[in-house]
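# fold the following and give me the result.
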Amino acid sequence: MDTNSSYRTPVTLLGLGDMGTALARAWLAAGHPLTVWNRTPGKAEPLVAEGARAVATPAEAVASAAGPVVLCLLDDASVGEALSGTELNGKDVVNLTTNTPAQARQRALWAEERGARFLDGGIMAVPPMIGRPETGGYVFYSGDHELFERHREALAVPAGVKFVGGEPGHAALHDVALLSAMTGMFAGITHAFALIAPEKDIDRARFATLLTEWLGAMAGAAHGIAAQLESGDYTEGVASNLAMMVTGNGTLLDTARGQSVDPRLLTPYMELMRRRVAQGHGDEGLAGTVSLLGGE
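Below you'll find the predicted structure:
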């Protein structure tokens, strides 16, 4: 970690796609010496004009690195290809490439075998959020905690940081879990707008306001589900039990048919709820449906 306010940790960045370029500009704006490499060299030119140093190969970038070597590439295969033939012994590798938990664990072992220290990261932001703390973007990190603390100040420049454990796959797991929940939310939003689509006298902007307010109010249910999963008592604090919700689902489906809307975005989850009730758990909340998806 930086201890001298006049010193800025040098950063080496491999990958200058939209996200990589946003990361680069954030570090440059904060005064960090920055070395960059990209498969297409032309993408580095604007950053060189802003103060970055461009190199021709990943091996040259890694060899000259005096701080973290940050990767923001297309996929895990691209990481392996970029680092193939580089000398990683003694280097600090921070992988911000989107990957799976299994890939993160394998890459951590791969780096360790080559004498490198390793952190994996999951970016919970889009490029316009990088370098703008007011947007709330952040990056999950997992792996070598000492390495995280050593470079925390530099890593926190582009976005907030959240360390989620020494298991290298946990950053990717948190990333994908949150994105999966977001995908389910978008499915619900899509279905909601499909329901009102035939009604030309409903103002879409006003409806969007109502929708976001309602979803925000309901999001707190995640805390209740977490508490039930921790305690094992899926009836704890239940206001609307599964039996009631399954009955109410009939109205949702009838309305979809009446509006000529395909309910396929809702029915898989409704089927989980119905199965749980059929197993004799109608007095529970939603936590019990987690077990029907496996993973335990």
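# please make it C-alpha for all contacts and neighbour counts, starting now.
Fine.
# name the single longest helix found in this protein.
helix 170-196 (DSSP state H).
# residues making contact with the next helix or strand along the chain from that one?
Next helix or strand after helix 170-196 toward the C-terminus (DSSP states H and E): helix 204-219. Residues outside helix 204-219 that contact it (C-alpha atoms under 8 Å, 6 or more residues apart in numbering) are Ile189.
# next, the second sequence, to be compared with the first:
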Amino acid sequence: MHTGTPVTVLGLGLMGGALAGAFLRAGHPTTVWNRTTAKADDLVARGATLAGSPAAAIAAAPLVVVCVSDYGAVADVLDGPLDGRVVVNLTSGTPSRARALAEEVARRGGGYLDGGIMAVPEAVGTAEAVLAYSGPQPLYDAHESTLGSLGTGLHLGDDPGLSATHEMATLVLMWGMLNGFLNAAAILGTAGVSASAYLPIAQTAIGTVAGWLPGYARQADDGIYPADDGTIDTHLAAMTHVVEECESLGVNVELPRLVKALAERAATAGHRASGYVALVEQFRKP
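Just a heads-up that it's a prediction; the model follows:
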């Protein structure tokens, strides 16, 4: 039985369909729209209402969740008045575009929350799915319970661009871990060691680094870089060995060279005896 707050979902790709399904399971009357209407068939069979146009879908509910391919598509579907509606945009984009869209929604009479989904579609609707939102706190508070149907919600602040900024930072973090693992797999592959065989050591190393993060975060915030686990010079010696080994093995050496170049710049800037976190100053530069 649908007894919750009515919700509209615009966009029914893998993630949009998962969002609509989670609202349905939580008992929210759910209106959906998608350019390809066949993508709504399963949701309609489960109780969703298919709108004939984005405008009709927007008119059907006070909370409008948008999850489409890009901000150009967002502009296409958010056509017309938004009087009294709260738009929750879960489309990936940049902070500047999120702020501009918030202004446009306000000009047309609506409220705006930007959001990022830190989960795969299969996890949406469970506590494992984390969704980060930014925008006016009162708007988030008013709809926190409904949005909780999608997963664990985090409100990052009133600036609508904060969600996208966090998403950019998290993507860089994930790519850094994944590229490091793949670079390691390429090195080990030359010795006939499979990536699967390396996995226990890799997971232990990632867990060890995760344990360092609270202390590293404080150092980055404070601008003080004690050499608790080795100096930049010590790391540079190891980086030189990795670069030389990659060159001798014939595997790609671009990532190790980049890491070494950043450490060399930190050393030149007076941080030879500092800890590894001193590299944050290099990442802060243009």
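# how alike are these chains, TM-score-wise?
Here the superposed chains carry a TM-score of 0.95, computed using TM-score structural alignment, normalised by the length of structure 2; 285 aligned residues with a C-alpha RMSD of 1.6 Å.
# mean shift between the longest helix of structure 1 and structure 2?
Following superposition, helix 170-196 of structure 1 is found to deviate from structure 2 by 0.7 Å on average (mean C-alpha distance after the TM-score superposition for structure 1).
# can you pull the buried residues of that helix?
Buried positions in helix 170-196 of structure 1, judged by neighbour count with 16 or more other C-alpha atoms under 10 Å: 170-176, 189, 191-192, 194-196.
# name the nearest residue to Pro133 of structure 1, ignoring sequence neighbours.
Once flanking residues are discounted, Pro133 of structure 1 sits nearest to Ala159: 6.2 Å by C-alpha to C-alpha, 6 or more residues apart in numbering.
# any idea what that neighbour aligns with in structure 2?
The alignment partner of Ala159 of structure 1 in structure 2, by TM-score structural alignment, is Gly151.
# quick one: contacts for that match?
Val124, Gly125, Thr126, Ala127, Glu128, Ala129, Val130, Leu131.
# if you rank those residues by neighbours, which is first?
Val124 (26 neighbours; other C-alpha atoms under 10 Å).
# quick one: what's aligned to it in structure 1?
For Val124 of structure 2, the aligned residue in structure 1 is Ile130 (criterion: TM-score structural alignment).
# tell me the buried residues in stretch 254-273 of structure 1?
Ala256, Val261, Pro263, Leu266, Met270, Leu272, Met273.
# Val284 of structure 1 - nearest residue in space that isn't next to it in sequence?
Let me fix one detail, which is that residue 284 of structure 1 is Glu and not Val. Nearest to Glu284 of structure 1 is Thr235, by C-alpha to C-alpha, 6+ apart, at 4.5 Å.
# kindly report the same for Ile202 of structure 1.
Nearest residue to Ile202 of structure 1 in three dimensions, chain neighbours excluded: Ile196, at 7.2 Å (C-alpha to C-alpha, 6+ apart).
# where's the one you found relative to Asn249 of structure 1, distance?
18 Å (C-alpha to C-alpha, to the nearest Å).
# can you show me the strands along structure 2?
Using DSSP state E, the strands assigned to structure 2 run over residues 7-10, 30-33, 49-50, 63-66, 86-89, 111-118, 130-134, 152-155.
# the ones you listed: which one's closest to Val105 of structure 2?
strand 111-118 (6.4 Å; C-alpha to C-alpha).
# for Val68 of structure 2, give its distance to Pro226 of structure 2.
Val68 of structure 2 is 45 Å from Pro226 of structure 2, by C-alpha to C-alpha.
# I meant to write Val74 of structure 2 there.
47 Å.
# who has more neighbours out of those two?
For Val74 of structure 2 versus Pro226, neighbours defined as other C-alpha under 10 Å are more numerous around Val74 (19 against 16).
# which residues does the corresponding residue of structure 1 for the more buried one contact?
With TM-score structural alignment as the criterion, Val74 of structure 2 lines up with Val79 in structure 1. By C-alpha under 8 Å, 6+ apart, the residues touching Val79 of structure 1 are Leu71, Leu73, Thr97.
# wouldn't the last one be in contact with Ala104 here?
No: counting by C-alpha atoms under 8 Å, Thr97 of structure 1 stays clear of Ala104, with 9.5 Å between them.
# which one's more surrounded, those two?
Ala104 (28 against 24).
# so the more buried one touches Asp120, yeah?
Yes: assessed by C-alpha under 8 Å, Ala104 of structure 1 is found in contact with Asp120 at 6.5 Å.
# hey, what's in contact with both of those two?
Pro168, Gly169, Ala172.
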